[in-house]
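Engineer: The amino acid sequence is not available; the structure is as follows:
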């Protein structure tokens, strides 16, 4: 593997997800209820999976003789780049684009549980947990882990499919 392919595709996948995160906000998907937030996250996951399959296809075409382990290594390198960009994108999103995100999501969660008839005590406990779950550092961790797991799983699936098809 050349390394350039991995760098290019890692930057492409990370950049595509960064663009989607910001576009989803400006399209109103990140501040119009929990359902749209979940939909925007699902679309981001689809972008990642498609990106990884295209990236690993490019890696395979550049070195068709590469072993599955070498293809996995390329996927991990792409994943590292994409994960780094995901965390940096989240910093920009939470600090510059949507700094009130934590308060917004906590309020939405509280409103959801209040409307479902939960007691004030239960809602207070849920709100306390949501403040931790959607705080700045937790969101960075979620972005990093989400990008990492998406990359590793996509890479594994691509390599497994390649092994299966080549048999």
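Structural biologist: Now that the structure is in, tell me what you want to look at. Everything numeric here is computed off the predicted structure, so don't read it as measured data.

Engineer: Could you use CA atoms for every contact and neighbour count after this?
Structural biologist: Noted.

Engineer: next one: the longest helix along the chain to chain centre, how far?
Structural biologist: Across the chain, the longest stretch assigned as helix under DSSP state H is helix 136-166. On the basis of Cα atoms, centre = their mean, to the nearest Å, helix 136-166 sits 9 Å off its chain's mean C-alpha point.

Engineer: and what of stretch 115-128?
Structural biologist: Worked out by Cα atoms, centre = their mean, stretch 115-128 lies 29 Å from the chain centre.

Engineer: which residues sit against it?
Structural biologist: With contact meaning Cα atoms under 8 Å, 6 or more residues apart in numbering, stretch 115-128 is reached by 106-107, 109-110, 113-114.

Engineer: List the buried residues of that stretch.
Structural biologist: Using 16 or more other Cα atoms under 10 Å as the burial criterion, the residues of stretch 115-128 that qualify are 123, 127.

Engineer: which residues of this structure fall in helices?
Structural biologist: 4-26, 34-62, 68-92, 101-115, 120-133, 136-166.

Engineer: which parts of the third one are buried?
Structural biologist: Across helix 68-92, burial judged by 16+ other Cα under 10 Å covers 68, 70-72, 74-91.

Engineer: try this one side by side with the last:
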């Protein structure tokens, strides 16, 4: 199995593992990990190893951009939740901040994981939040910025009713 090695700094070429790839970029003390492709059970060990190494080597928040991920299964969701646990156990208040407005964001909302994961529409928004000190009154970010305006489709039962016909 091809487990990626997290380079200590800078943005490197994409590291491929299975049907997925990742890149790493330092924004001291935070690290941005960009994921792409399909993340299924075969890719989970590589994802877990890369997240573990980033958590061990860095002292800031871990920002995970999944904007390029086309699909994600429960095994990889488990790897993300394991990263959340390890970050919470690490010294300091460290957070896994997920950047997505697509399929991964939808999965996180449907599974209720947005209650424990911070979701952002852009890497810049996540970096900005990571640079601010946390206060007890600060709440988790809303993923409303990701929500696209609702448009009715022919399969949408909540679409506006058809105009009443006249007799």
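Structural biologist: Good, I have the coordinates. Computed from a predicted structure; not experimentally measured.

Engineer: what's the TM-score here?
Structural biologist: Superposed pair, TM-score by TM-score structural alignment, normalised by the length of structure 1: 0.25. Supporting alignment: 72 aligned residues with a Cα RMSD of 5.3 Å.

Engineer: Pull out the buried residues from the contacts of stretch 115-128 of structure 1.
Structural biologist: For the contacts of stretch 115-128 of structure 1, buried by 16+ other Cα under 10 Å: 106, 109-110, 113.

Engineer: middle-most residue in structure 1, spatially?
Structural biologist: Geometric centre of structure 1, nearest residue: residue 147, 4.3 Å, by Cα atoms, centre = their mean.

Engineer: circling back: want to throw the buried ones among the contacts of stretch 115-128 of structure 1 into TSV with distance to residue 132 of structure 1?
Structural biologist: Converted to TSV, these look like this (distance: Cα to Cα, whole Å):
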residue	distance to residue 132 of structure 1
106	10
109	13
110	14
113	17
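
Engineer: re earlier: buried residues, the longest helix of structure 1. List them.
Structural biologist: Neighbour-count burial for helix 136-166 of structure 1 flags 136, 139-144, 146-148, 150-152, 154-156, 158-159 (criterion: 16+ other Cα under 10 Å).

Engineer: and if you look at stretch 75-82 of structure 2?
Structural biologist: Residues of stretch 75-82 of structure 2 classed as buried by neighbour count (16+ other Cα under 10 Å): 75-77, 79-81.

Engineer: Now intersect those with the strands, please.
Structural biologist: Of the buried residues of stretch 75-82 of structure 2, none are assigned to strands by DSSP state E.

Engineer: For residue 37 of structure 2, state which of those is nearest.
Structural biologist: residue 76 (12.5 Å; Cα to Cα).

Engineer: Surely the closest one is in contact with residue 39?
Structural biologist: Yes - counting by Cα atoms under 8 Å, residue 76 of structure 2 touches residue 39, with 6.4 Å between them.

Engineer: Show me what the longest helix along structure 2 is packed up against.
Structural biologist: Identified as the longest helix of structure 2 according to DSSP H is helix 74-89. When contacts are defined as 3 or more Cα pairs under 8 Å, 6 or more residues apart in numbering; DSSP states H and E, helix 74-89 of structure 2 packs onto helix 44-57, strand 96-99.

Engineer: Tabulate the ones you listed in a markdown table, adding columns for mean neighbour count and distance to residue 67 of structure 2.
Structural biologist: Formatted as a markdown table, the helices and strands packed on helix 74-89 of structure 2 follow (neighbours: other Cα atoms under 10 Å; distance: least, Cα to Cα, whole Å):
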| stretch | mean neighbour count | distance to residue 67 of structure 2 |
| --- | --- | --- |
| helix 44-57 | 20 | 16 |
| strand 96-99 | 26 | 7 |
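
Engineer: Tabulate the ones you listed (a markdown table), appending distance to residue 118 of structure 2.
Structural biologist: As requested, the helices and strands packed on helix 74-89 of structure 2 are exported to a markdown table (distance: least, Cα to Cα, whole Å):
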| stretch | distance to residue 118 of structure 2 |
| --- | --- |
| helix 44-57 | 16 |
| strand 96-99 | 5 |
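
Engineer: Out of these, which is closest to residue 128 of structure 2?
Structural biologist: Among those, strand 96-99 comes nearest to residue 128 of structure 2, with 11.0 Å by Cα to Cα.
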